[in-house]
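# Build me a model from this:
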Amino acid sequence: MGEPVKLTEIWRGDRIESLHLGHAVICEPGGEIVKAWGDPEVVIYPRSSAKMIQALPLVESGAADAAGLTSEQLALACASHNGAHIHTDRVAHWLTDLGLADDDLRCGAHMPADPVAAKEITCSDAKPRQVHNNCSGKHAGFLTLTRHLGAGPEYLEIDHPVQVAIRAAWEDLTGEPVRGWAIDGCSAPNFASSLHGIARAMAFFAGARADADNPRERAAARLRDAMAAHPELVAGEGRACTGLMRAMEGRVAIKTGAEAVFVAMVPEKRLGIALKITDGATRASEATIAALLVRLGVLDPDHEETKKVLNAPIRNWRGTVTGHIRPVQGLTG
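Below you'll find the model as predicted:
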């Protein structure tokens, strides 16, 4: 396995204080690597960055149309949301439409990241519900597919028809067999793949056409376009996914994953991006994905949302700028 390379620098004053190393790949739909940093064949868990692959059987099978799902619900199926009302109310209504309830989810409950929703729960002495889980939209999608397939309720089991369908789609889009699997934070199986394979899958989404003859391609285009159309549902206020997609005005769909994974789908160039920061630092994955999007000419380096993560100031408790988060020289092009 190749060694990770320097991708993001942390400056304090005029000195580099810390470095974040990692791997990154830009890929075409056929699997051809356009540019790579570090080892493109490094095997990782994509975590939540690849939710659009997990949602693919939901659309391709006809389950989404049979349930009358909207583009907002498809965006939530790919989301790691903040648990704000715009997220939880939609998921709760989705479950009601299925004749299901919060207890039918299998993602577990946690406090929402949204400060307003968190304050409401704390001040009311209530407890968070599973719809507050950042992955509840994905799990509502799993339940929709489960209902469509007439399968049992334990949709997270590795041999459940939902997970079997996801694995088949995963291997097709990455162009390689799954390299193993582990349990994600939301309790769903997470399939290990090479970074190259994940970038190839993102390039498939990037190049997919809504009017294609291939139903898988049409499904991929719908999910990609839903994410780009509803960035506020994919993550939430204050999040890099939402801010950067807004800055690109629907031209690109991006998604973060735990432990500093990030992916992007760039339709106008038919390119996919996948990256992994080895120490799991989110600040570095956000800076790196922004740098690569600037490199491809689809993100304005001077946009206010870009400047929140790329060459972003580091401030102390008094608000004094003490340093910056910068991409390594040459990364932006």
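
# make it CA atoms for all contacts and neighbour counts henceforth
Fine.

# residues in contact with residue 54?
For residue 54, the contact set (C-alpha atoms under 8 Å, 6 or more residues apart in numbering) comprises 138, 166, 170.

# quick one: the strands in this protein?
5-12, 15-27, 33-37, 43-44, 181-183, 189-191, 193-194, 253-257, 261-266, 271-277, 312-315, 321-327 (DSSP state E).

# out of those, nearest to residue 175?
In terms of C-alpha to C-alpha, the element of the strands of the chain nearest to residue 175 is strand 193-194, at 9.8 Å.

# How about residues contacting that closest one?
By C-alpha under 8 Å, 6+ apart, strand 193-194 touches 40-46, 174, 176-180.

# from those, which would you call buried?
40, 42-46, 174, 177-178 (16 or more other C-alpha atoms under 10 Å).

# related to what we said a few turns ago, just name the most buried of the strands of the chain.
Most buried of those, by mean neighbour count (mean count of other C-alpha atoms under 10 Å): strand 271-277, with a mean of 30.

# Tell me what angle that strand forms with strand 5-12.
Put simply, strand 271-277 runs at 60 degrees to strand 5-12, going by axes from the mean of the first three to the mean of the last three C-alpha atoms, to 10 degrees.

# angle of strand 271-277 against strand 261-266?
Relative orientation of strand 271-277 versus strand 261-266 (the same axes, to 10 degrees): 170 degrees.

# Which elements pack onto strand 271-277?
In terms of contacts (3 or more C-alpha pairs under 8 Å, 6 or more residues apart in numbering; DSSP states H and E), strand 271-277 is packed against strand 15-27, helix 195-207, strand 261-266, helix 282-295.

# and with 10 Å instead?
When contacts are defined as 3 or more C-alpha pairs under 10 Å, 6 or more residues apart in numbering; DSSP states H and E, strand 271-277 packs onto strand 5-12, strand 15-27, strand 33-37, strand 43-44, helix 195-207, strand 253-257, strand 261-266, helix 282-295.

# Does anything pack onto the shortest one? Which helices or strands?
When contacts are defined as 3+ C-alpha pairs under 10 Å, 6+ apart, strand 43-44 packs onto strand 193-194, helix 195-207, strand 271-277.

# Next, the second sequence, to be compared with the first:
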Amino acid sequence: MTNPVDLVEIWRGDLRECVHQGHAVVCDESGQIVEAWGDPEALIYPRSSCKMIQALPLLESGAGAHLTDEQLALACASHQGAAIHTDRVRAWLRDLDLTDDALRCGPQVPSDKDARNALIRAGDEPCQFHNNCSGKHAGFLTLSKHMGAGAEYHEIDHPVQQACKAAFEDVTGESSPMFGIDGCSAPNHACTLHGLARAMAFFASAGDRNDTRSQAATRLIQAMVGHPDLVAGETRACTELMRAMDGRVAIKTGAEGVFIAIVPEKRMGVAVKISDGATRASECAIAAILVKLGVLDADHPAAKARLTPSIQNRRGITTGQIRPVAALA
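Next up, the predicted model:
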């Protein structure tokens, strides 16, 4: 067992004031480790970074054959509740002859400022379709209806979640030792960081294969890179960095410092876990690795905003900087 290593530093003047440690793995299409920092066998919950895995049964079953790429992007999304997200989820529910009550993700105040202010002005409360995971849950409902299964699609023993677990264990190449309940009430299965990177490499090389699971993976990645605004939203790292890479790479964040990347042109998958869960560090680390792999231009404004962002005080004075450690640079 290897301890976490320094990945991201916070500097104030000439003093390294803070350091974020963690683990990171890059895998090739065979599942072998190309490069690693920290412990590849560290056990983690992928959280929302694995939504494309959870969406595999939706396509494999035929339940999602009629879905648009926009809907599939939302199935993989952690969106911020902007109108472009919620309008589409509500329409998806109508297509299923369902209402907000059918969702099991819980209500959430939108992260999108305009949507949040509109709710406040109208005196309305947020609904479940505002939840950042509502697209994933609309996918679960679509699969559950196709299966003729019960309403509690989020329960661990429900056919939907059993299908998700089977897909998860297949693409990670591991038997998950445990699960936790995610923020949206769905199960989230544990795996090693190596397993998560292996799964992302499976997605990255899926275009080389013709089996049903690989075809589903290819379509999901195409949906993500084709609609980066639906995967997250304006100002968000997932959206801005995918745009910066012109659709060549799919990336997805997860809570508690997790970030993945799928790099089809190199048939590689990347997984990052920041031990203290800091988003600023996971964004910096994934950007640094993408630059290191040659798929992200370090001088692109979206890259610079994550790689080496300045820290400013209340008066707008630059007081420090976030940056990756030399081993990632």
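
# Superposed, what's their TM-score?
TM-score for the superposed chains, counting by TM-score structural alignment, normalised by the length of the second structure: 0.99, backed by 329 aligned residues with a C-alpha RMSD of 0.8 Å.

# returning to that earlier point: let me know which of the helices and strands packed on strand 43-44 of the first structure is the nearest to residue 262 of the first structure.
Smallest distance to residue 262 of the first structure across these (C-alpha to C-alpha): 5.4 Å, for strand 271-277.

# in the second structure, what residues pair with that closest one?
On the second structure, the counterpart of strand 271-277 of the first structure by TM-score structural alignment is residues 268-274.

# And for stretch 95-113 of the first structure?
Using TM-score structural alignment, stretch 95-113 of the first structure pairs with 93-111 in the second structure.

# Can you tell me how far residue 28 of the first structure is from residue 208 of the first structure?
12 Å (C-alpha to C-alpha, to the nearest Å).

# Quick check: neighbours shared by those two?
Here residue 28 of the first structure and residue 208 have 202, 270 as joint contacts, going by C-alpha atoms under 10 Å, 6 or more residues apart in numbering.

# Could you pull up the contacting residues of residue 185 of the second structure?
Counting by C-alpha under 10 Å, 6+ apart, residue 185 of the second structure has contacts 104-106, 133, 137, 154-155.

# if we go to 7 Å?
104-105, 154 (C-alpha atoms under 7 Å, 6 or more residues apart in numbering).

# Matching it against the first structure, which residue comes up?
Mapped onto the first structure by TM-score structural alignment, residue 185 of the second structure lines up with residue 187.

# Distance-wise, check that match relative to residue 46 of the first structure.
Residue 187 of the first structure is 14 Å from residue 46 of the first structure, where distance means C-alpha to C-alpha.

# How about residue 108 of the first structure?
As defined by C-alpha to C-alpha, residue 108 of the first structure lies at a distance of 20 Å from residue 46 of the first structure.

# can you check residue 229 of the first structure too?
Counting by C-alpha to C-alpha, the separation of residue 229 of the first structure from residue 46 of the first structure is 23 Å.

# Same question for residue 138 of the first structure.
Note on residue 138 of the first structure: its distance to residue 46 of the first structure, by C-alpha to C-alpha, is 15 Å.

# just residue 227 of the first structure next, same as before
Separation of residue 227 of the first structure from residue 46 of the first structure (C-alpha to C-alpha): 18 Å.

# Spatially, what comes nearest to the aligned residue in the second structure for residue 146 of the first structure if we skip its sequence neighbours?
Aligned by TM-score structural alignment, residue 146 of the first structure pairs with residue 144 of the second structure. Among residues not flanking residue 144 of the second structure along the chain, residue 160 sits closest, at 6.1 Å (C-alpha to C-alpha, 6 or more residues apart in numbering).

# Repeat that for residue 28 of the second structure.
Leaving aside its sequence neighbours, residue 28 of the second structure sits nearest to residue 268 (C-alpha to C-alpha, 6+ apart; 4.6 Å).

# same thing with residue 282 of the first structure?
Nearest residue to residue 282 of the first structure, sequence neighbours excluded (C-alpha to C-alpha, 6+ apart): residue 260, at 4.8 Å.

# before we move on, what about residue 192 of the first structure?
residue 45 (4.6 Å).

# Quick one: residues contacting that neighbour.
Here residue 45 of the first structure is in contact with 190-193 (C-alpha under 7 Å, 6+ apart).

# Nearest to residue 252 of the first structure among those residues?
When the contacts of residue 45 of the first structure are ranked by distance to residue 252 of the first structure (C-alpha to C-alpha), residue 193 comes first, at 22.8 Å.

# Please tell me how far the closest one sits from residue 156 of the first structure.
With distances taken as C-alpha to C-alpha, residue 193 of the first structure is found 19 Å from residue 156 of the first structure.

# follow-up on the earlier one: and the helices and strands packed on strand 271-277 of the first structure: which comes nearest residue 84 of the first structure?
From these, taking C-alpha to C-alpha, the stretch that ends up closest is strand 253-257, at 18.1 Å.

# average distance between the closest one and the second structure?
When the second structure is overlaid, strand 253-257 of the first structure sits 0.2 Å from its aligned residues on average, using mean C-alpha distance after the TM-score superposition for the first structure.
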